[in-house]
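>>> how does the following fold in three dimensions:
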Amino acid sequence: MEPGETRQVLPQLRRGALEFCVLALLRSQPRYGFDLVRELSADELLTSEGTIYPLLSRLRREGLVTTTWQESDSGPPRRYYALTPAGHGALAGFVEEWRRFRDGVDRVLRLGTGEGTR
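Now for the predicted structure:
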């Protein structure tokens, strides 16, 4: 891998984990799209506002989130997204897989530093 190619790793990781980050943000309370954009952008998990709305539409079609319209004090009504039971299940499955994956990557990365195998 050339040095310039390593910059492509982060966007690939971001794309793979983004939908589960959205589900995680919806775990505790319903949120509207721009609120999700703001939260994900703060942690540099989202680089384009145009990414979130197609993702939310797909999650809705897959039955992982549901939507409701709510009046807003500062403008037109907002579409709020909430996790469905299927969404909770998908998130729980991802969390378990993510932990295994993360721990495996961390273990392999430590091997080259002499920190041991566990």
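
>>> please make it C-alpha for all contacts and neighbour counts, starting now.
Noted.

>>> just the strands in this protein please.
31-32, 65-72, 75-83 (DSSP state E).

>>> alongside the first, I'd like the structure of this one:
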Amino acid sequence: MKADAVRGHLDAMLLAVLEPGPLHGYAVITAVQQRSGGVLELRTGTVYPALNRLERLGLLHSRWQPVSDRPRRCYELTDAGRRSLAAERSTWQDFTTAISAVLDLATPAGRTT
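Presented below is the predicted three-dimensional model:
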């Protein structure tokens, strides 16, 4: 999938994969790949700066935790992050509904041919 298709939606995807609980950076990348059925393969050079930015914005909190006997920075949603994710989901629903209406071959409601 084109990188442009992900642009603008990266933050929402990162927040969504962190919703169930804390993950370290590589696990975030793996979760996005798995949840997308392998279609989305994010690069570390894209994900880590985004995670750091989301943390600076107060949407994530991180702390060092041992994972497989190795310390890793794990990220988790803050309350502000949960609110932001809810808003992103609502915006996404509106967007996909509008785009589907345009791309759908069916005649729009209220229009006669």
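
>>> let me see the TM-score of these two.
Here the TM-score for the pair of chains, by TM-score structural alignment, normalised by the length of structure 2, is 0.85; 106 aligned residues with a Cα RMSD of 1.6 Å.

>>> the strands of structure 1 into CSV, with extra columns for mean neighbour count and distance to F20 of structure 1?
What follows is those, written out as CSV (neighbours: other Cα atoms under 10 Å; distance: least, Cα to Cα, whole Å):
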stretch, mean neighbour count, distance to F20 of structure 1
strand 31-32, 18, 15
strand 65-72, 15, 12
strand 75-83, 17, 11
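
>>> go through these and name the closest to A24 of structure 1.
strand 75-83 (8.8 Å; Cα to Cα).

>>> which other residues reach that closest one?
23, 26-27, 29-33, 64-72 (Cα atoms under 8 Å, 6 or more residues apart in numbering).

>>> and it with strand 65-72, angle?
150 degrees (axes from the mean of the first three to the mean of the last three Cα atoms, to 10 degrees).

>>> and the angle from the helix ranked longest in structure 1 to strand 75-83?
Secondary structure of structure 1 per DSSP state H: the longest helix is helix 85-111. Per the same axes, to 10 degrees, the angle that helix 85-111 of structure 1 makes with strand 75-83 is 70 degrees.
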